[in-house]
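Visitor: Quick one, fold the following:
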Amino acid sequence: MTLRSVVRGSGSALPKRVVSNAELAEQVDTSDEWIVERTGIRQRYIADDSETTSSLATDAARRALEAAGFDASSIDLIVLATATPDQTFPATATKVQANLGIADCIAFDVAAVCTGFLYALTVADSMLRGGNAKRALVIGAETFSRILDWEDRGTCVLFGDGAGAIVLEAADEDGKGILDTRLHAAGQHNELLYVDGGPSTTKTVGHLRMRGREVFRHAVVNLAEVLTETLEGAGLTAADIDWVVPHQANARILDATAKKLGLDPSKVVVTVDKHANTSAASVPLAFDEAVRDGRIKPGDMVVMEAMGGGLTWGAAVLRY
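Guide: I've put the predicted structure just below:
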């Protein structure tokens, strides 16, 4: 018997407000042409005061549960990836648990920024295969607009808010499920992508800071390497992959990574033009969109990958 974490359903949620590049150009010294040429981003969703990381996460989780056909009470593990929690503590996952009406389950947050969903997925997979839980909600949710410096045109144009979720179930089912995951971190590169504040240092939240060119260089190399590493761990090659669901940071990174691996660009799920960079939410958001529009079908081999602040990076391969 080979117990694996099988994806039973997915869901996503976006704020009500859509902000186009043209609207952003009215507030920041930028233009639609400048943003599209450098990033591929055409719009992003921005949360209002009533929309929080936990509310978006809850909406995404409900849609994932509906897709799976599961009642929330059957969930015994929630792992939520976020860099923008509702509160310093308790974990935002516990707020989602309460919102869903789950009386008791394991619930905690994971902080690995844009790689957060891959970290959360790996942790949940390990716990399911180890027998600590039977069914899990794995969520990536962010309100990055709360930590942006809206006067810094080099960063504020890149990010958006949103949430994505998947339901996993431990099962032995004809090779379906998560086949391999790989995670990495290199803390010596902290200064390339970080928030300049926090409770134990400045006592304020701070704003996101990024050295974009250096991050781009690391991303292309690290993502290509971890994708190769993950495929080898699963005994696969790039030719076996039906879909790549990457972190939606920048269209140029997506293109460069695909070329480095010799992947057909038509196999890469791209949503960065609509969602911008939603950090930990971007992979599950893109996955859910591709499932719902019929691109990703049962039996397809799917690779997910991401890199974020830390620096952290990782990948997972699964048969849907």
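
Visitor: rest of the way, CA atoms for contacts and neighbours
Guide: OK.

Visitor: The closest residue to residue 152 other than its chain neighbours: what's it in contact with?
Guide: Closest residue in space to residue 152, ignoring its immediate chain neighbours: residue 28 at 7.9 Å, by CA to CA, 6 or more residues apart in numbering. Residue 28 makes contact with 150-153, according to CA atoms under 8 Å, 6 or more residues apart in numbering.

Visitor: hang on, residue 28 in a strand?
Guide: No: if the criterion is DSSP: H, G, I helix; E, B strand; the rest coil, then residue 28 is coil and not within a strand.

Visitor: how near is it to residue 163?
Guide: Distance of residue 28 to residue 163, given as CA to CA, to the nearest Å: 26 Å.

Visitor: let's see this one next to it:
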Amino acid sequence: MYINTLSHYLPSEVIGNEYFTNLNNLSSEWIVERTGIYERRKAAQGENTSTMAIEAVKLLLEDNIPFSKNEIDLIVGGTYTPYDTIVTVAHAVQHHLALPDIPVVTISSACSSLLNAIEIVEGYFAMGKASKALVVVSDHNTAYYNESDTVSGHLWGDGASAILISKERQSDSDMQIKKLITGGAATSGKAIEAVVLRPNERGVIMPFGRDVFQNACIYMPKVSQQVLQACGLTINDLDYLIPHQANHRISLNVINTLGIPAEKLISNIQYLGNTGCAGCAIALSENRSRFVKGQNIVITVFGGGYSYGAMLITI
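Guide: As a prediction, the model looks like this:
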């Protein structure tokens, strides 16, 4: 599979740490020390998961895509913060693009939804049911969070990304998806209660943040090594790592475990907060111009319910 092009959309409103200082008496220094976050983006009135995804798709189509949008024969969405649980984010994108009679599906596996969405594409390609797919990942965390929660209310940001993926190479600038591994570790630790979002309760809460931290620091390095080994590579062959943007301390722990220097870490949580399943795709899009031919990039994710995964991309 090949990534032909990608884009990202971020809301314009910036929420600095001082907002939470005024609200919850949490100092900026306290937030930065524990999360690495200085500021985050917040969707405006009238914006939602679906509108942000559509904006990302609009930006994607402004690029020089290698084929007509009318050739897209599969749309896969990923989100755990839907605007509409019936007309899903992928269906909203299909309506915007006016592409009738193609497979359209939305996946939710918490912050791992990006890789599971791409894995769905891999399955459709393998079965010969599609050859040119659009993946859209979008999370509107601030529609669901409890900003007064001093444990996790300050973590969240909003954003979306769109990725065009083809079964066959379309141009020399395509990025190849060499290997994708996903899994679920819901039998580990406090997986089914550590991070929850129950609509009838009080928003996203994280009663067992330490357990999340510990398991993320186990599974992300482990699956990153597995995806490299599956392609006959070692950690020395890795040029960049893009971990799920949950907590900068987790990212630093992951690269320390893997023995990767800090300059190989790509991170945007400092200025975007935790943008959920869109975070890694946004980071890939933001940094596209810095990558050069032959480089190897691993995206690794970990989400609530302890879903996890890694994907190896070669430029």
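
Visitor: Just give the TM-score of the two.
Guide: Here the superposed chains carry a TM-score of 0.93, computed using TM-score structural alignment, normalised by the length of the second structure; 308 aligned residues with a CA RMSD of 1.7 Å.

Visitor: Quick one, which of the contacts of residue 28 of the first structure are buried?
Guide: Among these, those classed as buried by 16 or more other CA atoms under 10 Å are 150, 153.

Visitor: Narrow the contacts of residue 28 of the first structure to those in helices?
Guide: residue 153 (DSSP state H).

Visitor: Just tell me what residue 37 of the second structure corresponds to in the first structure.
Guide: Under the alignment (TM-score structural alignment), residue 37 of the second structure pairs with residue 41 in the first structure.

Visitor: Now do the SS call for that match.
Guide: Classification of residue 41 of the first structure by three-state DSSP places it in coil.

Visitor: Now do the same for residue 302 of the first structure: its match in the second structure.
Guide: Checking with TM-score structural alignment, residue 302 of the first structure has residue 297 as its match.

Visitor: Buried ones in the host helix or strand of that match, by neighbour count?
Guide: Applying DSSP states H and E as the criterion places residue 297 of the second structure in strand 296-303. Under the neighbour-count criterion of 16+ other CA under 10 Å, strand 296-303 of the second structure has 296-303 buried.

Visitor: can you check stretch 209-229 of the second structure too?
Guide: So, applying 16+ other CA under 10 Å, buried residues of stretch 209-229 of the second structure: 211-213, 215-217, 219-228.

Visitor: from these, which ones fall inside helices?
Guide: Among these, the members falling in helices are 211-213, 215-217, 219-228 (criterion: DSSP H).

Visitor: so what's residue 112 of the first structure up against?
Guide: Contacts of residue 112 of the first structure (CA under 8 Å, 6+ apart): 81-83, 119, 280, 308-310, 312.

Visitor: Could I get the buried residues of strand 296-303 of the second structure in TSV, plus columns for distance to residue 28 of the second structure?
Guide: Listed next are those as TSV, based on distance: CA to CA, whole Å:
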residue	distance to residue 28 of the second structure
296	35
297	32
298	31
299	29
300	28
301	26
302	26
303	25
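
Visitor: before we move on, the earlier item: distance of the alignment partner in the second structure of the residue nearest to residue 152 of the first structure from residue 73 of the second structure?
Guide: By TM-score structural alignment, residue 28 of the first structure lines up with residue 24 in the second structure. Residue 24 of the second structure sits at a distance of 48 Å from residue 73 of the second structure (criterion: CA to CA).
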